[in-house]
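> dropping a prediction and its sequence here:
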Amino acid sequence: MSVKVGVLALQGDVREHLEALEASGTSAISVRRERELEQVDGLVIPGGESTTISKLLGMFDLFEPIQARLKDGMPAFGSCAGMILLASEVLDTRDDAVNFGAIDMTVRRNAFGRQVDSFEQDLDFVGLDSPLRAVFIRAPWVERVGSGVEVLARDSGGHIVAVRHGNVMATAFHPEVTSDHRVHGLFARLVQTA
């Protein structure tokens, strides 16, 4: 079955996600308008700056259409800022920031520190047969998960850095900036089975 995955193209690592999806054998398009959202079977919300993406969602009239598709079961994958936008609760954010509430979890923005505190680490990731190199850039972490939320990975300090709830998955790190496209492959299979 052929599926098409959209990458929210308002700000952040759009090109990198498009390339990773294509390398995983998945057809991918940029999504900036509701008509483009209507064409996709799943959506990637990229890393970037979560409060900026939050504002742009309103400016491009995309918040409500994406939220409606998520409630209808559309698969989604968020990396870094995308994880923040998919969370039900966000700590250390602006009062006017919006999030989709698609995963019952509490996320802390910039939990690992500023840009200069960025780092890489090998992680064991549920569903992958060998460790995954993870790149953390001003990354969040998950402080609480609700029932039904599966923890896919933890960092060396025990912080939750990847989760899945039904058709929605999220990582605190940026799998799109490495040459390892297995996380995108997992998401593509999730979209195909949804």
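All right, it came through fine.
> can we go C-alpha only for contacts and neighbour counts from here?
Fine.
> part of a strand, is Leu85?
No - the assignment for Leu85, made by DSSP: H, G, I helix; E, B strand; the rest coil, is helix rather than a strand.
> give me the number of residues near it?
For Leu85, the count of nearby residues is 28 (other Cα atoms under 10 Å).
> just give the closest residue to Glu89, not the sequence neighbours.
Thr106 (4.7 Å; Cα to Cα, 6 or more residues apart in numbering).
> the one you found and Val14: what is the separation?
Distance, Thr106 to Val14, using Cα to Cα, to the nearest Å: 25 Å.
> who has more neighbours, the two?
Neighbours per residue (other Cα under 10 Å) separate Thr106 from Val14, with Val14 holding more: 22 against 19.
> residue contacts, the residue nearest to Glu89?
Counting by Cα atoms under 8 Å, 6 or more residues apart in numbering, Thr106 makes contact with 87-91, 142-145.
> the helix or strand where it lies: what's the following helix or strand?
Secondary structure from DSSP states H and E places Thr106 in strand 103-108. Helices and strands here follow DSSP H and E; after strand 103-108, the next one along the chain is strand 119-123.
> could you check the angle the helix or strand following that following strand makes with strand 119-123?
Next helix or strand after strand 119-123 toward the C-terminus (DSSP H and E): strand 132-136. On the basis of axes from the mean of the first three to the mean of the last three Cα atoms, to 10 degrees, strand 132-136 is oriented at 150 degrees to strand 119-123.
> measure the residue nearest to Ile29 when sequence neighbours are not counted to Ser27 for me?
The shortest distance from Ile29 to any non-neighbouring residue, by Cα to Cα, 6+ apart, is to Gly6 (4.9 Å). Separation of Gly6 from Ser27 (Cα to Cα): 9 Å.
> put this next to the previous one:
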Amino acid sequence: MDDFYLQKVLDGDTEAFRYFVSTYKKYAFSMAFAILKNQYLAEEAVQESFIKAFQKLHTFRRESLFKTWLGRIVINESLRKAKPVKIQATMTIDDLPEADTLQVENTMQSIIQADQSRCISMALEKLPAEYALALELFYLQENSISEIRTMSGWSESKVKMLLLRGKKAFYGHLSQLLKSETRELL
């Protein structure tokens, strides 16, 4: 399908580029967010990446998938914007709505899931950008090592090394975070 829309854009139908934006915007955002760890910077990097992809579409050689080519642009644009950013997220029991028992149970379940996501996000935020990106691409985006290698320009051994070290660092940060969360609760 990508080839069809790619040819339409190259033939002058600029509106056909909307296909690529709608198809790959979540993919691009998750990669940018893995590097930048800031929603607004990630959105900006994605927007600029799509603009660059549109402007340079005539240079796309079709030796790889469009998704891979776009991924490389997003990575480069995100790394260019990368700056240390501190994000804090909190939720208190006072945020729970007053409702019947079933609604309270559903809300508690949602809070537990949100807290798990928050802990995972906080652990990912502590990782170096390369580790976070490798883990994002492999585990969350489900790209193969070969696809990650093509997108990032890293060697296969570097991708494997980043995944291994990234997992170890992630688990280390997560266990530290959970220990401190447990101490705060007690």
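Looks like it came in fine. Predicted model only: the values in this text are computed from it and were never measured.
> what's the TM-score here?
For this chain pair, the superposition-based TM-score is 0.27 by TM-score structural alignment, normalised by the length of structure 2; 78 aligned residues with a Cα RMSD of 4.9 Å.
> burial count for the spatially closest residue to Glu156 of structure 2 that is not a sequence neighbour?
Excluding the flanking residues, the one nearest Glu156 of structure 2 by Cα to Cα, 6+ apart is Arg149, at 5.9 Å. A total of 20 residues lie near Arg149 of structure 2 under the criterion other Cα under 10 Å.
> and whichever strand or helix holds Gln67 of structure 1, what's buried?
Element membership for Gln67 of structure 1 (DSSP H and E) is helix 63-71. Applying a neighbour-count criterion of 16 or more other Cα atoms under 10 Å, one finds 63, 65-67, 69-70 buried in helix 63-71 of structure 1.
> try stretch 148-157 of structure 2
148-152.
> mind checking which of those residues land in helices?
Judged by DSSP state H, the buried residues of stretch 148-157 of structure 2 include 148-152 as members of helices.
> ranges for the strands of structure 1?
Along structure 1, the stretches classed as strands by DSSP state E are 4-8, 27-31, 42-45, 76-79, 87-91, 103-108, 119-123, 132-136, 141-145, 150-154, 160-165, 168-171.
> got the end-to-end distance for stretch 136-143 of structure 1?
16 Å.
> again but with stretch 43-51 of structure 1, I slipped
One end of stretch 43-51 of structure 1 to the other measures 19 Å (Cα to Cα).
> now for the lengthiest helix in structure 2, which elements pack on it?
Looking across structure 2 with DSSP H, the single longest helix is helix 156-185. Helices and strands touching helix 156-185 of structure 2, by 3 or more Cα pairs under 8 Å, 6 or more residues apart in numbering; DSSP states H and E, are helix 101-125, helix 129-135, helix 145-152.
> for the longest one, which positions count as buried?
By neighbour count with 16+ other Cα under 10 Å, helix 101-125 of structure 2 contains the buried residues 107, 111, 119-120, 122-125.
> of those residues, closest to Ser175 of structure 2?
Nearest to Ser175 of structure 2 among these: Ala123, at 8.9 Å, using Cα to Cα.
> tell me how far the closest one lies from Gln116 of structure 2.
Ala123 of structure 2 is 11 Å from Gln116 of structure 2, where distance means Cα to Cα.
> would you turn the strands of structure 1 into TSV with distance to Thr51 of structure 1?
Below are these laid out as TSV (distance: least, Cα to Cα, whole Å):
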stretch	distance to Thr51 of structure 1
strand 4-8	14
strand 27-31	18
strand 42-45	13
strand 76-79	14
strand 87-91	11
strand 103-108	13
strand 119-123	22
strand 132-136	18
strand 141-145	16
strand 150-154	25
strand 160-165	20
strand 168-171	17
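> tell me which of those strands sits nearest to Val191 of structure 1.
strand 42-45 (6.0 Å).
> show me what that closest one is packed against.
Packing partners of strand 42-45 of structure 1 (3+ Cα pairs under 8 Å, 6+ apart): strand 4-8, strand 76-79, helix 81-86.
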